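1. one predicted model, sequence on top.
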Amino acid sequence: MPDPTLDIASLGGHTMGTQWSARLVLPRHRDLHPLHAGIQAQLDGVVAQMSTWEPGSDISRFNRAAAGSWHVLPEGFFQVLETAVDVARRSDGAFDPSIGPLVALWGFGAHARQPRLPSPEALAAVAARCGWQRLQLRAESRQALQPGGLELDLSAIAKGFGVDQASRWLRAAGITAALVEVGGELHGYGSKPDGQPWRVLVEPGPDEDALDAPPRVLALDGLAVATSGDRWHHHDIDGQRYSHTLDPRSARPVPHATAAVTVIAPTAMEADAWATVLTVMGAAEGLAFATTHDLAARFVSRSAEGIVETLSPAFVRHLDASA
C-alpha cells in the first residue's frame, strides 16, 4: 500500500556545465531548501576539486605544479584518481586520466584550441607528456606525484562521482529513497511511496532511427547508470566527424565511435568510467571485454542497415530483474 505520509519532491540546478536533478521521497511539507543547498554544495565541492575549467581548483593547481613535487589531495579527489588509475590498469590503457593535453590538442575541454587536425609532430610531442603509468600515488597520505608536465583530466569520471556524493549526502540527511541525476548519469536507491523502485528509460541513441530500438527500462535500487558516446560532443573537420572520446592508446579520437554505450554499475563513478572505456574499445572489442569482466553494458552502433543494439549478458540480467 502507498504510504500517504510520504511524497516525491523534485529539485534541480546547474553544475559541471550541465544540469542536475533529484527526486526525493520524504514526508509531506518538509523544508526543501536545506536539501537543495546540500546537494548543490556537494556538487560545488567536486567542481572545486576536479574541474579543469576552474584555475583555482585542486586539479588545476596540480597540473601547474613543479616537476618532482608531491601533493596532498582532498579525499574525494584522491578517491577518484585512485579509481581512474585502477580502471586504466584494468582496461590496459583504454582509459587514462592523464590525457588533458591531448583533449586540448584535439579541440575539446577547458583549454581547447580551434578545432583542426594536429600535425604528427605536435601529436607525438603531446602524447609523450601523457601516460597514467607516470602517476605515482601514496594512499596512506593521499599524495600524488607531479612528475613534470602531467595534466590530469577527470571529466570521464568526476561527474559520476558527483552523483554518488549527492546520493551519499542525502542518505546521511535521512532521505531513505532518491534518484539523483547529473547530465544524464543517474543513481537511485530505496523505494518510492508506492513501494516500487525507481525506473529509468535508457537513452535510445543519437539518431531518430534509434527510436526503433526496443525501449530499455532499468530499476535502480542501489545502482547507477551512465551513457557515453559521440551524440553529445564532436567536431566536424574537413567533412569528417571526430568524436570527443579519445583513445589514449592511439592518441586520436575514437574512429567510428559507438553511437551510445550504457553501463550499469554499483556507483555512478564506476558506470561513468567504464562507459568511456567501452566507447573507446568499440562495440566488438567492448562487448567481448564486458562479457569477460561481467560488466552490464548496452551498445548502440550505426551500420549500413541502420542502428544495431547489442547487450552484454550482465545487462540482460538487469533487464530481467527490472521486468
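-> It's in.
2. all contacts plus neighbour counts: C-alpha atoms, from now on.
-> Fine.
3. where does the residue nearest the centre of the chain land in three-state SS?
-> By CA atoms, centre = their mean, the chain has its centre lying nearest to residue 272, at 2.9 Å. Classification of residue 272 using DSSP: H, G, I helix; E, B strand; the rest coil returns helix.
4. list the contacts for it?
-> Residue 272 sits next to 156, 157, 159, 160, 185, 225, 226, 227, 228, 263 when contact means CA atoms under 8 Å, 6 or more residues apart in numbering.
5. let's bring in a second model and compare:
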Amino acid sequence: MHRIGHRAFAMGLAWGAFAASASEVRRFGGETMGTTWSANVVLPKGANGDVIQQGIQAELDTVVAQMSTYDDASDLSRFNRAPPGTWHTLPPEFFAVLRHALALARDTGGAYDPTIGPLVNLWGFGPGERRRETPCAAALAAARARVGWQRIRLDEATQSAFQPGGVYVDLSSVAKGFGVDQVAAFLDRAGASAYLVEVGGELRAHGRKTDGSPWRVGVERPGAAAGAVQRQDELERVVVLDEKTIATSGDYRHFFEDGGRFFSHHIDPRTGTPVAHRVASVSIVADDGLHADPLGTAMTVLGPEQGLAYAKRHGIAVLFILHGDDGRLEERMSPAFAALAKP
C-alpha cells in the first residue's frame, strides 16, 4: 500500500454516529495513501455495488500513481528526480493540484509551500527513516536551500512544470483532499443522489440522507482515542456539511520527542523547523477538498492570530483548537466556521 505522505492518519472527524443506517445507504471502504477510505452512498436502484467499489478505488489509485512520494514510479517522484533545467508534461490532475498549491503558496507568503519535501524528509516525516533527534544546522541549511515555491515554473499551454534542479515537491497536504473530490466526481457520474465520502479524515458531503436530514460530522477532540470516534464526549464540535468538505489536521498523532521537546510534523517552510505555537488541530470547511486540505496546513503554520486574520479576509471557515496555558484546550474560530458549528 502506497502512502502519499506525512499526513496519513486515522483521526480528525467522526462521522459514523451521524450517518444514515446501513439499510438506507450502501457502504463502501478500502485502503489508500497509508490510511483508509469509506463512503456512504445513496445509489439509484439496480446500481452495481462492485462497480462502485472498484471505481472509487481506481480514482484513489490514480491520485497515488501521480502524486505519491512513497511510490518511486509515481509521476511526482519522477519529477523530483528529474535533471536540472528540464520541462515535464504532467497528467492533468497532477498539474491542476500543483497549480493550486503554488497559488496558495504565493497567497500565504510561503507559509504553505509544496516544495517543502526536503524539510519533511529531513525531519523524518517523509517516506524515509523516522528520526528521533533534531537535524544539525548544516543539514537544515542544505534542505532549506532546496525549498522555495518560486523556483517552479508552469506552462499552462503544455501542462508542463519546470524542474530547476533539487526541487522536491511534496503534495501530502493536498492529495487526500483532492482524492475526496475525485471520488465525489465519480459518484456524481454514477448517479448517486447523496453521499458522504471520507479519506483519512477528510470528508465531503453531497445531497441529504434518505430521511431528508443533512450530513453531520464531528470534529474530534485532540487526545481522543485513535480511530473513528463514536462517543459524543470525544467530539469538540458537530458540523453540518451541506455540499461542503471538511479537513482536519493536528499535532497530536504524528510527532517525535527530543530532549523534552515535542516536534510536530507541521513544518514552517519559512524557518525550516516545526511550528512552535500552541495549535493542537485545525479544521477547515470549504467547497471542496482541493481547497480545504492545504488550507489546514497553511492555517497551522500561520497560527491562530495570523491564520484567523487571513481567514476573515478570505471568508474561510476555520476552527483552531489550541493548547491552553493551564493544560486545557481552547477554541478559536472564524465567523464563517461559527455559522456552521452546533454548540
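-> Arrived safely. All of these numbers come straight from a predicted model, not from anything done at the bench.
6. please state their TM-score.
-> Once superposed, the chains reach a TM-score of 0.93 (TM-score structural alignment, normalised by the length of structure 1), with 314 aligned residues with a CA RMSD of 1.8 Å.
7. hmm, back to that, sort out for me which of the contacts of residue 272 of structure 1 are in helices.
-> 159, 160 (DSSP state H).
8. what do we get in structure 2 for the residue nearest to the centre of structure 1?
-> Alignment note (TM-score structural alignment): residue 272 of structure 1 maps to residue 293 of structure 2.
9. all helices for the stretch 51-200 of structure 1, in order.
-> 58-64, 75-90, 100-105, 120-127, 158-172 (DSSP state H, counting those that start in this stretch).
10. may I see the buried residues of the fourth one?
-> Burial within helix 120-127 of structure 1, assessed by neighbour count using 16 or more other CA atoms under 10 Å, is assigned to 123, 126, 127.
11. shouldn't the first one be in contact with residue 250?
-> No: taking contact to mean CA atoms under 8 Å, the distance of 10.0 Å between residue 123 of structure 1 and residue 250 leaves them out of contact.
12. the aligned partner of residue 238 of structure 2 in structure 1: how many residues sit nearby?
-> Matched to structure 1 by TM-score structural alignment, residue 238 of structure 2 sits across from residue 217. Residue 217 of structure 1 has 16 neighbours, counted by other CA atoms under 10 Å.
13. residues in contact with the residue nearest to residue 217 of structure 1 when sequence neighbours are not counted?
-> Nearest residue to residue 217 of structure 1, sequence neighbours excluded (CA to CA, 6 or more residues apart in numbering): residue 201, at 4.6 Å. The contact partners of residue 201 of structure 1, taken as CA under 8 Å, 6+ apart, are 215, 216, 217, 218.
14. show me which of these are buried.
-> By 16+ other CA under 10 Å, the contacts of residue 201 of structure 1 give 217, 218 as buried.
15. quick one: which of the contacts of residue 201 of structure 1 is nearest residue 287 of structure 1?
-> residue 216 (17.6 Å; CA to CA).
16. and that closest one, what does it touch?
-> Contacts of residue 216 of structure 1 (CA under 8 Å, 6+ apart): 201, 202, 319.
17. do residue 81 of structure 2 as well
-> Neighbours of residue 81 of structure 2 in contact, by CA under 8 Å, 6+ apart: 166, 168.
18. which residue in structure 1 aligns with it?
-> In structure 1, residue 81 of structure 2 lands on residue 64 (TM-score structural alignment).
19. can you verify my assumption that residue 100 of structure 1 contacts residue 149?
-> No: applying CA under 8 Å as the test, residue 100 of structure 1 and residue 149 come out as separate, 10.3 Å apart.
20. now for the helices of the stretch 51-200 of structure 1, which one comes closest to residue 234 of structure 1?
-> Using CA to CA, the helices of the stretch 51-200 of structure 1 put helix 100-105 closest to residue 234 of structure 1, at 11.8 Å.
21. superposed on structure 2, what's the mean shift for the closest one?
-> Between helix 100-105 of structure 1 and the aligned residues of structure 2, the post-superposition mean distance stands at 0.7 Å (mean CA distance after the TM-score superposition for structure 1).
22. which part of structure 2 lines up with that helix?
-> Under TM-score structural alignment, the match for helix 100-105 of structure 1 is residues 117-122.
23. circling back to that earlier point, nearest to residue 235 of structure 1, out of the helices of the stretch 51-200 of structure 1?
-> Per CA to CA, nearest to residue 235 of structure 1 of these: helix 100-105, 12.3 Å.
24. just list what the closest one packs against, helices and strands only.
-> helix 120-127 (3 or more CA pairs under 8 Å, 6 or more residues apart in numbering; DSSP states H and E).
25. the helix it packs on vs structure 2, mean deviation?
-> Mean for helix 120-127 of structure 1 is 1.0 Å (mean CA distance after the TM-score superposition for structure 1).
26. between residue 100 and residue 149 of structure 1, tell me which one has more neighbours.
-> residue 100 (26 against 18).
27. related to what we said a few turns ago, residue 140 of structure 1 is nearest to which of the helices of the stretch 51-200 of structure 1?
-> Minimum separation from residue 140 of structure 1 across those (CA to CA) falls at helix 75-90, 10.9 Å.
28. for that closest one, which helices and strands make contact with it?
-> Using 3+ CA pairs under 8 Å, 6+ apart, helix 75-90 of structure 1 is in contact with helix 33-50, helix 268-292.
29. at 7 Å what do you get?
-> The helices and strands touching helix 75-90 of structure 1, judged by 3 or more CA pairs under 7 Å, 6 or more residues apart in numbering; DSSP states H and E, number zero.
30. what comes up buried for that helix?
-> Quick answer for helix 75-90 of structure 1 (16+ other CA under 10 Å): 76, 77, 78, 80, 81, 82, 83, 84, 85, 87, 88.
31. give the aligned range of that helix in structure 2.
-> By TM-score structural alignment, helix 75-90 of structure 1 lines up with residues 92-107 in structure 2.
32. how big is the offset of the matching stretch relative to structure 1?
-> Averaged out, stretch 92-107 of structure 2 is 0.6 Å away (mean CA distance after the TM-score superposition for structure 1).
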